[in-house]
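Asks: return a 3D structure for these sequence lines:
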Amino acid sequence: MNLIEAIILAIVEGLTEFLPVSSTGHMIVVSSFFGIAHEDFTKLFTIVIQLGTIMSVIVLYFKRFFQSLDFYFKLLVAFIPAVILGLLFSDAIDGLLENPITVAVSLIIGGFFLLKVDDWFGNEEGTEISYMTALKIGFFQCLAMIPGVSRSGASIVGGMSQKLSRTVAAEFSFFLAVPTMLGATAKKSYDYYKAGFQLSQDEVNLLIIGNVVGFIVALIAIKSFINYLSKHGFKLFGYYRIIAGACILLIHFFIQKLTII
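Replies: You can find the predicted model right below:
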């Protein structure tokens, strides 16, 4: 991975992490385009730079993030399903992370779902998040273990299905990203070093740059997304997912055809 590739991947991460379009799916597609998707450092990089996007949440919601213990217990309850299922299906998830077809199909299916979400849940105005609601949102978030589903999209829809407003559901999804991404980063870093890999100084520099770029871009993306979502809903993201998924499939099969010829 070179500097330009690292910056582009960080921009993609910052733009897509909190939008319902699947940051993991976009990172797989972009890194595959660069021809670096199978590299061990790339897999580490795409996870570790999420720390920068985490910081954007903490900065934007500083006063609300550091509130009551009840708030943290609810985040913990919502986080538990991801921990359990992530540990149980770790190998299967890693296998899916290298498959652009899985990303494309998930994008398309999720896109059609987002086209109807506002009709199903868009009129809800709830603001109170109970422990049971937090747990259910946590299970919805686990759907994003399938690349292309979108962690933010799944958890936001999960919140809306529990009668939360779009804005409240989105903000809880942002808060839930913090322990989820910290856990994913810790596990991926542990696995990386357990496998005997060591980071060079150049790779450390790329990680630092990636986190800084991801942080700045995510700050802008979160504020823009909340403003847009509260006024317009999910349809635009649904259309985008369908078009993006279809383009990935067309490009994949076109390249395969050329290879056969």
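Asks: contacts, neighbours, all on C-alpha from now
Replies: Will do.
Asks: tell me which residues touch Leu3, please.
Replies: Each residue near Leu3 by CA atoms under 8 Å, 6 or more residues apart in numbering is listed here: Leu206.
Asks: three-state assignment of Pro147?
Replies: coil (DSSP: H, G, I helix; E, B strand; the rest coil).
Asks: ok, it touching Val29?
Replies: No - Pro147 is beyond contact range of Val29, at 10.6 Å (criterion: CA atoms under 8 Å).
Asks: so for those two, which sits in the more crowded spot?
Replies: Pro147 (29 against 20; other CA atoms under 10 Å).
Asks: the more buried one and Tyr193, how far apart?
Replies: 24 Å (CA to CA, to the nearest Å).
Asks: run a quick neighbour tally on Ile216.
Replies: Residues near Ile216, counting by other CA under 10 Å: 18.
Asks: what ranges do the helices span in the stretch 151-261 of the chain?
Replies: 151-161, 166-194, 201-232, 235-260 (DSSP state H, counting those that start in this stretch).
Asks: distance from the first one to the middle of the chain?
Replies: By that I understand helix 151-161. Chain-centre distance of helix 151-161: 12 Å, with CA atoms, centre = their mean, to the nearest Å.
Asks: what helices or strands is it leaning on?
Replies: Contact partners of helix 151-161 among helices and strands, from 3 or more CA pairs under 8 Å, 6 or more residues apart in numbering; DSSP states H and E: helix 100-121, helix 131-141, helix 166-194.
Asks: among the ones you listed, which is the most enclosed?
Replies: helix 131-141 (a mean of 22; mean count of other CA atoms under 10 Å).
Asks: what angle do that one and helix 151-161 make?
Replies: 140 degrees (axes from the mean of the first three to the mean of the last three CA atoms, to 10 degrees).
Asks: what about the residue lying closest to Val213 once chain neighbours are set aside, how many neighbours?
Replies: Once flanking residues are discounted, Val213 sits nearest to Ala10: 5.9 Å by CA to CA, 6 or more residues apart in numbering. Ala10: 31 surrounding residues under other CA under 10 Å.
Asks: this one next, for a side-by-side:
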Amino acid sequence: MDVVLLVKAAIMGVVEGLTEFLPISSTGHLILAGSLLGFDDAKAKVFDIAIQTGAIFAVILVYWQKIRSTLVALPTERQAQRFALNVFIGFLPAVVLGLLLGKAIKAHLFTPVVVASTFIIGGFIILWAERRPASATRVHSVDAMTPLDALKVGLVQCLAMIPGTSRSGSTIIGGMLLGLSRQAATDFSFFLAIPTLIGAGVYSLYKERALLSMADLPMFLTGLVFSFLSAWLCVRWLLRYISTHSFVPFAYYRIVFGVVVLVTAWTGWVQWAD
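Replies: Sure, this is the predicted structure:
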């Protein structure tokens, strides 16, 4: 058993769990962390996607009461049916565009410089969204969303295929720009993550199955466990945080971190691997 590899898997799992649901891009952080750790070959890219499933289990645990009540009421209650339909509608654009563009995006955009640039751009977009007047909010809970709201958020989620953009960032901030409250946008982002990330993980494992063997199982399990634990802590903290705070600190973090990556890349202080 390669202990060093397991330590790297654990670190990557923690990075995934802590960044998946914050508007700071888990994919971007995984690319940068993998570059620093020398954990960036083809198998590592499959690992990065697969361990998102661990983070999703954390969301399912935190939102289990809402998920369970929706499933129980689905055959008979209109509100539960509309909520499930909205999640499905929001999920569809990522499926279609992911299948059409995913390969090209992975081939050309998964680089530290692209990640750093989108970090900075996303930071300024968050600042813009947070400075909009409260009167622009028209939807205060996920149950009040319409199918059109869900479709718009689903289309915005597709921006996250560009590494460094942030899936949670694009859906939460995009939802706020579309008129959702901070709480409603965050909740819908989490619910939308369940089919999106599980689907991406299963599809990636199936598509790249020739790269994998049973010897890789300890590495993947380690990443999943650490991703789950760190994501569970992060989601619980974030739901408390947004009740009294804005996303402005994350915007400044993105901008500063992006500038640091660009400066270190251009000066050669850090050899970021493409």
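Asks: returning to what we had before: so which of the helices and strands packed on helix 151-161 of structure 1 gets nearest Ile49 of structure 1?
Replies: helix 166-194 (8.6 Å; CA to CA).
Asks: between helix 131-141 and the closest one, find me the angle.
Replies: Using the same axes, to 10 degrees: helix 166-194 of structure 1 against helix 131-141 is 60 degrees.
Asks: tell me the angle helix 166-194 of structure 1 makes with helix 201-232.
Replies: Using the same axes, to 10 degrees: helix 166-194 of structure 1 against helix 201-232 is 160 degrees.
Asks: map Ile162 of structure 2 onto structure 1.
Replies: By TM-score structural alignment, Ile162 of structure 2 lines up with Ile146 in structure 1.
Asks: do Gly90 of structure 2 as well
Replies: Gly90 of structure 2 maps onto Ala78 in structure 1, by TM-score structural alignment.
Asks: cross-check the contact I'm expecting between the residue nearest to Val213 of structure 1 and Asn211.
Replies: Yes - using CA under 8 Å, Ala10 of structure 1 is in contact with Asn211, at 7.1 Å.
Asks: overlap in contacts, those two.
Replies: Common neighbours of Ala10 of structure 1 and Asn211, using CA under 8 Å, 6+ apart, are Ile49.
Asks: for Phe139 of structure 1, give me its contacts.
Replies: Contacts of Phe139 of structure 1 (CA under 8 Å, 6+ apart): 78, 81-82.
Asks: one more time with 10 Å, if that's ok
Replies: 78-82, 85, 154-155, 158 (CA atoms under 10 Å, 6 or more residues apart in numbering).
Asks: save those residues as JSON lines, and put in neighbour count too.
Replies: JSON lines is the format used below for the contacts of Phe139 of structure 1 (neighbours: other CA atoms under 10 Å):
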{"residue": "Ala78", "neighbour count": "28"}
{"residue": "Phe79", "neighbour count": "24"}
{"residue": "Ile80", "neighbour count": "17"}
{"residue": "Pro81", "neighbour count": "19"}
{"residue": "Ala82", "neighbour count": "22"}
{"residue": "Leu85", "neighbour count": "13"}
{"residue": "Ala154", "neighbour count": "24"}
{"residue": "Ser155", "neighbour count": "30"}
{"residue": "Gly158", "neighbour count": "24"}
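Asks: of the residues you listed, closest to Gly138 of structure 1?
Replies: Nearest to Gly138 of structure 1 among those, with distances taken as CA to CA, is Ala78, at 4.1 Å.
Asks: map Lys188 of structure 1 across to structure 2 for me.
Replies: Looking across to structure 2 (by TM-score structural alignment), Lys188 of structure 1 lines up with Ser204.
Asks: out of everything not next to it in sequence, what's closest to that match?
Replies: Val46 (6.2 Å).
Asks: was I right to think that neighbour contacts Met219?
Replies: No - under the criterion of CA atoms under 10 Å, Val46 of structure 2 makes no contact with Met219, lying 11.8 Å away.
Asks: the counterpart of Gly238 of structure 1 in structure 2 - how many residues pack around it?
Replies: With TM-score structural alignment as the criterion, Gly238 of structure 1 lines up with Ala251 in structure 2. Residues lying near Ala251 of structure 2 (other CA under 10 Å) number 25.
Asks: show me the contacts for the nearest residue to Ala251 of structure 2 once chain neighbours are set aside.
Replies: Nearest non-adjacent residue to Ala251 of structure 2, counting by CA to CA, 6+ apart: Gly123, 4.0 Å away. Listed by CA under 10 Å, 6+ apart, the contact partners of Gly123 of structure 2 are 23-24, 129, 165, 169, 247-256, 258.
Asks: closest to Gly179 of structure 2 out of these?
Replies: Comparing the contacts of Gly123 of structure 2 against Gly179 of structure 2 with CA to CA places Ala129 closest, at 10.4 Å.
Asks: and the counterpart of the closest one in structure 1, what is it in contact with?
Replies: The alignment partner of Ala129 of structure 2 in structure 1, by TM-score structural alignment, is Val117. Residues in contact with Val117 of structure 1 (CA under 10 Å, 6+ apart) are 111, 157, 160-161, 233-235, 238.
Asks: which among those residues count as buried?
Replies: Burial by neighbour count, judged by 16 or more other CA atoms under 10 Å, picks out 111, 157, 160-161, 233-235, 238 from the contacts of Val117 of structure 1.
Asks: the helices and strands packed on helix 151-161 of structure 1: which one's closest to Asp70 of structure 1?
Replies: Between these, helix 131-141 lies closest to Asp70 of structure 1; by CA to CA that is 9.3 Å.
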